[in-house]
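**Q** this is the structure alone, sequence omitted:
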């Protein structure tokens, strides 16, 4: 990942040397601030590597374990609703799959992406000890995301004609359209959830979010079964419970954040939340574009399935695979959250060696987890499809797609971690350009070529799109390898000063 034996600059300042930052894409003459206090020493041997790997792993998993659990729980809300919908009917399963993946997935990507600006700002401010601005950042993000939710509301209202416009069948579009209107409250829950989550995440308050998510998941599972199957409310019951589950999580997090548990990070509502909004919007949009392009990539896979022969069966099979992929990727998203906190905190504190080594530990850990998950899935390929559907044709396709799903899990367990490094360092705009090129200029056309022109069907479409993910992962790896972490520490100091905090070197 990086040449860890390469010595980093140890003096506190190295004046007027040209540096390069992936964030700016240009050379500048800047002072580089590096603090030796609490930064790891240079690694010159295998013993040094294993010692520091153990130390950093404990720090990483202290954050990652509860973050993984929280991510899996929150993702499971929609996945469990989809699982019960498969027991209602094939159309119900397709409707929930399309609404979750396309309509809610679109909004989720926008909201999560825009909220992720706080990973950079709050994380680096916390590392630099500038706690007072963190609450202001969260309030600014609330203002922006609630405004964005208003703009996105028509997408939910007119989802049925929109789905028909992009080629979905009339029956699936109508069912998904009705469900989308019922799910509008979830959209506004997203707008409040992601800023408060990133605010707490930057302070390593992961355990509190895990407890909230666990309680909500237990309640969600029970009441989804009760309303959808036992009381036979069908999709209406699923929508009611899914909305309530998200609002339970949001209210609980806000109460926790505002109750005094965050100390100086929350000092009350402030008019500063409405200052410098445009600059905040630009950073939020860069974050949104970066993450949306990743999230929507596999949404496109399900949409393409709607154009294949026997669309209902193809969509159901792919939605099950993408559902499982989403569950496993939530583990890497947890590590993503942890590495984003580690990188942003360490850069904010001017510890570039520690930030760089954190990246190495996170990538290795995520790769090992991906290999284990893929192996489990392949071993159980004859059994797990029964959990999702009673349709034998769908189960057969899922079984045949399992080796491809396993490979995809391995790749997609590493890729979000590298994206988390980009968020922690503030490279959102650069990563967004990489995503556009790799996913939509390369992966999507290749998938369409293999799936339709070569007539390889679902397997060909998925293979082509995996090619885009492999290319994107390779480029992000190259970016991380060539990064000057001393420079990134200096850029973090400038960013903190720009957004309202005093210089950490003053």
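**A** Perfect, thanks for sending it. Keep in mind the model is a prediction, meaning the values are calculated, not measured.
**Q** rest of the way, CA atoms for contacts and neighbours
**A** Will do.
**Q** my guess is residue 371 contacts residue 410. True?
**A** Yes: the pair residue 371 and residue 410 passes the contact test of Cα atoms under 8 Å, sitting 5.8 Å apart.
**Q** three-state assignment of the spatially closest residue to residue 377 that is not a sequence neighbour?
**A** Nearest residue to residue 377 in three dimensions, chain neighbours excluded: residue 406, at 6.7 Å (Cα to Cα, 6 or more residues apart in numbering). On the three-state scheme (DSSP: H, G, I helix; E, B strand; the rest coil), residue 406 is labelled helix.
**Q** wait, residue 406 sits on residue 378?
**A** Yes: using Cα under 8 Å, residue 406 makes contact with residue 378 at a distance of 6.8 Å.
**Q** looking at the two, which one has more neighbours?
**A** residue 406 (22 against 18; other Cα atoms under 10 Å).
**Q** in contact with the more buried one, which residues?
**A** 373, 374, 375, 377, 378 (Cα atoms under 8 Å, 6 or more residues apart in numbering).
**Q** so which of these is the most crowded?
**A** Ranked by the number of neighbours (other Cα under 10 Å), the contacts of residue 406 place residue 374 first, at 21 neighbours.
**Q** is it true that residue 203 touches residue 123?
**A** Yes: Residue 203 lies in contact with residue 123 (Cα under 8 Å); the separation is 7.4 Å.
**Q** if we can go back for a sec, how close does the residue nearest to residue 377 sit to residue 418?
**A** Applying Cα to Cα, to the nearest Å, the value for residue 406 to residue 418 is 20 Å.
**Q** do the same with residue 124
**A** Residue 124 sits at a distance of 18 Å from residue 418 (criterion: Cα to Cα).
**Q** which one's more surrounded, the two?
**A** Using other Cα under 10 Å as the criterion, residue 124 and residue 418 rank with residue 124 on top: 34 against 29.
**Q** which residues touch the nearest residue to residue 96 once chain neighbours are set aside?
**A** Nearest in space to residue 96, with sequence neighbours left out and distances taken as Cα to Cα, 6+ apart, is residue 82 at 5.8 Å. By Cα under 8 Å, 6+ apart, the contact list for residue 82 reads 93, 96, 97.
**Q** one more to weigh against that first structure:
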């Protein structure tokens, strides 16, 4: 990226017009340059799970329930931790980029790999012993046993999350957003095609659906790695460095702090599905709740795009020493996010009764999804506020612990 482009995206040091409408417009343009690619990336990345669920839902209701239980409870639990911890990469790299300390970005990326891979390895036994865990917490035996067909398939996806999210945030912090968006969109298209080929044409069933998920997800990591290591980030990636093993404590502290702020947003949905497993007709309840939860989470990916924008814009401005601009950026991004939330809230109220048909042909599941559509719509509306405020919390945290960048 040339200096002129960088200056346009970060904002010039020279003050422009003071008119509020002009400032909002300029800030919105800067935010959307980050938000749109981040949205596209997150929607397509999570969309691979939604597509997999849709194909499995047309295999059998029991398989749909088992997939939902594994994905929503175990994977969501792990994903909540990893998403939060990976946001530390975004914050640290964004501030380093704003301060023009480009060499530190590659080191922060490597430190994040060390922390996140360690955490993923600690959580891996959850998938290895998934059936025993589900039986222990009182889920129905047939669903718990069926979950064994999915749990081990999720291990490659667990490590995909580590490398995909950290590489994505590394690139996003230096405003290389479109490459992430195109790679994510391409992997999503590949996943749809492979799922159709493996499940519908070749009739491979669950192995076909989960194999398609593994291949398409890791194709994105490979693409991001080729871009970073292949010389397209000469300022920020200078190869592996032993410095990644030093001063790692600040990264751990920020990762843990970020993790707790964001993972609770994802965990409470898992609790809802866990409780659904104790209801009468647990298979129907789990399938129905999981459909609503995945739609809600898919919409949350839009809002996490605004979270990415708030983190990057705040970190960039804080790196330049402009705290007032960081606060103004958060206000503008929040208004944009709420506007999108209102639009989607209305759409969900209008079309909520037809959502279930996308995932299953079971009329009982479809009826229950329809009955939950109003609650789903209001949950979608509230999603538009919380992620941006997380960005504000990160700003306040960093404002008080600015020494992290320099340790």
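**A** Sure, I can see it. Predicted model, so just to flag it, every value in this text is computed and none were measured.
**Q** out of the contacts of residue 406 of the first structure, which sit inside helices?
**A** If you go by DSSP state H, the contacts of residue 406 of the first structure have 373, 374, 375, 377, 378 in helices.
**Q** what sits against the most centrally placed residue in the second structure?
**A** What sits nearest the mean C-alpha location of the second structure, by Cα atoms, centre = their mean, is residue 42, with 5.4 Å. Neighbouring residues of residue 42 of the second structure by Cα under 8 Å, 6+ apart: 184, 301, 302, 304, 305.
**Q** give me the number of residues near the fourth one?
**A** Burial of residue 304 of the second structure is recorded as 26 neighbouring residues (other Cα under 10 Å).
**Q** what residue in the first structure is paired with residue 64 of the second structure?
**A** In the first structure, residue 64 of the second structure lines up with residue 93, judged by TM-score structural alignment.
**Q** the host helix or strand of that match vs the second structure, average offset?
**A** Residue 93 of the first structure belongs to helix 90-98 when assigned by DSSP states H and E. Compared with the second structure after fitting, helix 90-98 of the first structure has a mean deviation of 1.1 Å; criterion: mean Cα distance after the TM-score superposition for the first structure.
**Q** what does that helix rub up against?
**A** Outside of helix 90-98 of the first structure, the residues within contact range by Cα under 8 Å, 6+ apart are 81-83, 85-87, 171-173, 175-176, 179, 234-235, 302, 312, 315-316, 319.
**Q** what do you get for stretch 60-68 of the first structure?
**A** Outside stretch 60-68 of the first structure, the residues within contact range by Cα under 8 Å, 6+ apart are 204, 206-207, 209-210, 330-339, 342, 358, 362.
**Q** try it again with 7 Å
**A** Stretch 60-68 of the first structure has contacts (Cα atoms under 7 Å, 6 or more residues apart in numbering) with 204, 206, 207, 210, 330, 331, 333, 334, 335, 337, 338, 339.
**Q** neighbours of the third one, how many?
**A** So the one you mean is residue 207 of the first structure. 18.
**Q** hang on, the earlier thing: of the ones in helices among the contacts of residue 406 of the first structure, closest to residue 475 of the first structure?
**A** Taking Cα to Cα as the measure, residue 475 of the first structure sits nearest to residue 374 out of these, at 23.6 Å.
**Q** quick one: the alignment partner in the second structure of the closest one from residue 153 of the second structure, how far?
**A** Aligned by TM-score structural alignment, residue 374 of the first structure pairs with residue 345 of the second structure. According to Cα to Cα, residue 345 of the second structure and residue 153 of the second structure sit 34 Å apart.
**Q** what do we get in the second structure for residue 365 of the first structure?
**A** Checking TM-score structural alignment: residue 365 of the first structure goes with residue 336.
**Q** how near is the closest residue to its match other than its chain neighbours to residue 313 of the second structure?
**A** Excluding the flanking residues, the one nearest residue 336 of the second structure by Cα to Cα, 6+ apart is residue 28, at 8.0 Å. Between residue 28 of the second structure and residue 313 of the second structure the computed distance is 11 Å (Cα to Cα).
**Q** ok, those two, which is more surrounded?
**A** Shown here are residue 28 of the second structure and residue 313; by other Cα under 10 Å, residue 313 has more neighbours (32 against 18).
**Q** enumerate every residue touching the more buried one.
**A** Listed by Cα under 7 Å, 6+ apart, the contact set of residue 313 of the second structure reads 326, 329.
**Q** how about residue 217 of the first structure?
**A** Applying Cα under 7 Å, 6+ apart, the residues near residue 217 of the first structure are 73, 77.
**Q** alignment lookup: it to the second structure.
**A** With TM-score structural alignment defining the correspondence, residue 217 of the first structure maps onto residue 188 in the second structure.
**Q** so residue 14 of the first structure lies in a strand, does it not?
**A** Yes: according to three-state DSSP, residue 14 of the first structure belongs to a strand.
**Q** which position in the second structure pairs with it?
**A** Alignment note (TM-score structural alignment): residue 14 of the first structure has no counterpart in the second structure.
**Q** if we can go back for a sec, pretty sure the match of residue 374 of the first structure contacts residue 380?
**A** Yes: with contacts counted by Cα atoms under 7 Å, residue 345 of the second structure reaches residue 380, the gap being 6.1 Å.
**Q** what's around residue 147 of the first structure, how many residues?
**A** Using other Cα under 10 Å, residue 147 of the first structure has 13 neighbouring residues.
**Q** element containing it, please.
**A** Element membership of residue 147 of the first structure, judged by DSSP H and E, is helix 132-157.
**Q** so that helix corresponds to what in the second structure?
**A** Mapped onto the second structure using TM-score structural alignment, helix 132-157 of the first structure spans residues 103-128.
**Q** also stretch 383-397 of the first structure?
**A** Structural correspondence for stretch 383-397 of the first structure: residues 354-368 of the second structure, per TM-score structural alignment.
**Q** show me where the stretch 251-400 of the second structure has strands.
**A** Along the stretch 251-400 of the second structure, no segments are classed as strands by DSSP state E, counting those that start in this stretch.
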